[in-house]
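Novice: Give me the fold of what follows.
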Amino acid sequence: MKPFDRHIGVAAALLKPSIDTDAIIPSREIKTVGKDGLAEGLFANWRYRDVAAREPDPDFVLNRPEQIGTTILLAGPNFGCGSSREHAAWALAEWGVRAVIAPSFGAIFFANCIRNGLLPVVLAEPEIKALADSVAPDPQVNKITLDLTRRELLGPGGVSYAITLGDEERGQLLSGLDPISKTLQEHAAQIDAFEVGDRVNLPWMYS
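Specialist: So this is what the prediction gives:
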């Protein structure tokens, strides 16, 4: 996955509470078991006036001209609740989202964000509303900076908030290594040695 160190991005506000994974990507939009081809279905029920025809709804926040290039979502409480589908994180990442800032997250969605290089930032609801208000006049100018190395969120006008994230999750994002990649990196010698012995003991497995 792509490491997350410091990111400056355009932010969009989706402050509705309990946006679940079926709203993030409806089940009918999941036509693959892979990570590719999901961005088109992101928020499909909201992004399109006619889903089948893919006719954009100009009133939906991500379709507005001032939100071109949005990479940060300002969200309401319990973002990513509902189904455990990892496709929700995959769709956001493929769209270009690098971070979601919300008062709280669905637990499985939060973990899926970490595994896919998305930064989930927990921030109090009034502070998120203040960020949304400060970004709104010109999102292309009033960008948000997320510095994971310094554990700091910088909003327009110099406002600053701490990024609270566990050391393990922070380490995964900074390194760009999910648990499997980390295991492969840290235990490469042991894995190679096992495979050598296994080929001797069970040669038919490798034919």
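
Novice: drop to CA atoms for contacts and neighbour counts, all remaining ones
Specialist: Fine.

Novice: what sits up against stretch 146-153?
Specialist: When contacts are defined by CA atoms under 8 Å, 6 or more residues apart in numbering, stretch 146-153 is touched by residues 4-8, 144-145, 154, 160-164, 170, 174.

Novice: Show me which pair in these is furthest apart.
Specialist: Greatest spatial distance among the contacts of stretch 146-153 (CA to CA): Ser160 and Leu174, at 20.4 Å.

Novice: who's more crowded, these two?
Specialist: Leu174 (17 against 13; other CA atoms under 10 Å).

Novice: ok, residues contacting the helix or strand where the more buried one lies?
Specialist: Assessed by DSSP states H and E, Leu174 sits inside helix 167-175. Helix 167-175 has contacts (CA under 8 Å, 6+ apart) with 2-5, 114-115, 117-119, 148-149, 178-179.

Novice: let's go with 6 Å and repeat that
Specialist: Residues outside helix 167-175 that contact it (CA atoms under 6 Å, 6 or more residues apart in numbering): 3-5, 117, 178.

Novice: Over to stretch 110-128?
Specialist: 1-2, 89, 98-104, 173, 178.

Novice: Name the member of those residues with the most neighbours.
Specialist: Neighbour max across these (other CA under 10 Å) = Ala89, 28 neighbours.

Novice: Alongside the first, I'd like the structure of this one:
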Amino acid sequence: MKKFITQTGKLLPLDQANIDTDQIIPKQFLQKTERVGFAQHLFHDWRYLDDHGNIPNPEFVLNQPEYKGASVLLARENFGCGSSREHAPWALQEYGFKVIIAPSFADIFYGNCINIGVLPIILTDAQVNELFLFAEKNVLTIDVNLENKIIQVNDKAFSFDIKEVHQKSLLKGVDSIGKSLHRLDQIQAFEQTMPAWL
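Specialist: Just a heads-up that it's a prediction; the model follows:
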């Protein structure tokens, strides 16, 4: 995966809590095992007025022209709850989101984001409220610095915490398989010490 160090991008405010993985990418679109082809179905049931995805819902924030190209998603608590499908972060990433900000995330969704290079940022409810208030007035551009763990919005800075292991994975662009491959010599040396029957 690509290294994540900084990201500057437009903020898309999705003012809703408990957004589950079926709302992010509905089950009928999970027929692929590769990580492509999901962006067009992202938030399908909210984004379109028809089942086939031909009639955009003009009221849904993702369809509003001022948010075209947004790479930072702002939502409420418990983002990514529901089933553990990896397709949800795949769809968000393929659409163009590099950062998701919320007060809390479902654990499996959070881990799946880290493992593909999408940065989930946990802020307090008060900080998220403040960002939503800023977003009501203007389309915001957000600067995210993972190394310093700082979000910059206009003249306001928000600090965030992230586990060191997750921060290092993103900064180095190494997923869980990559971590194992970095220790291949040690793994092979260990295997040589094992009895053949094992």
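
Novice: returning to that earlier point: can you tell me which of the contacts of stretch 110-128 of structure 1 end up in helices?
Specialist: Cross-referencing these against helices under DSSP state H gives 89, 173.

Novice: between the contacts of stretch 110-128 of structure 1, which is closest to Ile68 of structure 1?
Specialist: Arg98 (14.4 Å).

Novice: List the residues that contact that closest one.
Specialist: By CA under 6 Å, 6+ apart, Arg98 of structure 1 lies in contact with 71, 118.

Novice: ok, now the one 4 residues further on?
Specialist: Ala102 of structure 1 makes contact with 75-77, 122-123, according to CA under 6 Å, 6+ apart.

Novice: what's the answer for His87 of structure 1, then?
Specialist: By CA under 6 Å, 6+ apart, His87 of structure 1 lies in contact with nothing.

Novice: out of the contacts of stretch 146-153 of structure 1, which are buried?
Specialist: Neighbour counting by 16 or more other CA atoms under 10 Å classes 4-5, 8, 144-145, 154, 162-163, 170, 174 among those as buried.

Novice: before we move on, the earlier item: make JSON lines from the contacts of helix 167-175 of structure 1 and add distance to Leu14 of structure 1 to it.
Specialist: Converted to JSON lines, the contacts of helix 167-175 of structure 1 look like this (distance: CA to CA, whole Å):
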{"residue": "Pro3", "distance to Leu14 of structure 1": "25"}
{"residue": "Phe4", "distance to Leu14 of structure 1": "22"}
{"residue": "Asp5", "distance to Leu14 of structure 1": "24"}
{"residue": "Gly117", "distance to Leu14 of structure 1": "20"}
{"residue": "Asp178", "distance to Leu14 of structure 1": "28"}
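
Novice: now, the most widely separated pair of those?
Specialist: Using CA to CA, the two most remote members of the contacts of helix 167-175 of structure 1 are Asp5 and Asp178, lying 15.0 Å apart.

Novice: After the longest helix that structure 2 contains, which helix or strand is next? Please name it.
Specialist: If you go by DSSP H, structure 2 has its longest helix at helix 125-137. Where DSSP H and E defines the elements, the next helix or strand beyond helix 125-137 of structure 2 is strand 141-145.

Novice: That next one vs structure 1, average offset?
Specialist: With mean CA distance after the TM-score superposition for structure 1, strand 141-145 of structure 2 departs from structure 1 by a mean of 0.6 Å once superposed.

Novice: in structure 1, what residues pair with that strand?
Specialist: Aligning strand 141-145 of structure 2 against structure 1 (TM-score structural alignment) gives residues 143-147.

Novice: from the middle of its chain, how far away would stretch 118-126 of structure 1 be?
Specialist: How far stretch 118-126 of structure 1 lies from its chain's middle: 12 Å, per CA atoms, centre = their mean, to the nearest Å.

Novice: Show me what counts as buried in it.
Specialist: Applying a neighbour-count criterion of 16+ other CA under 10 Å, one finds 118-123, 125 buried in stretch 118-126 of structure 1.
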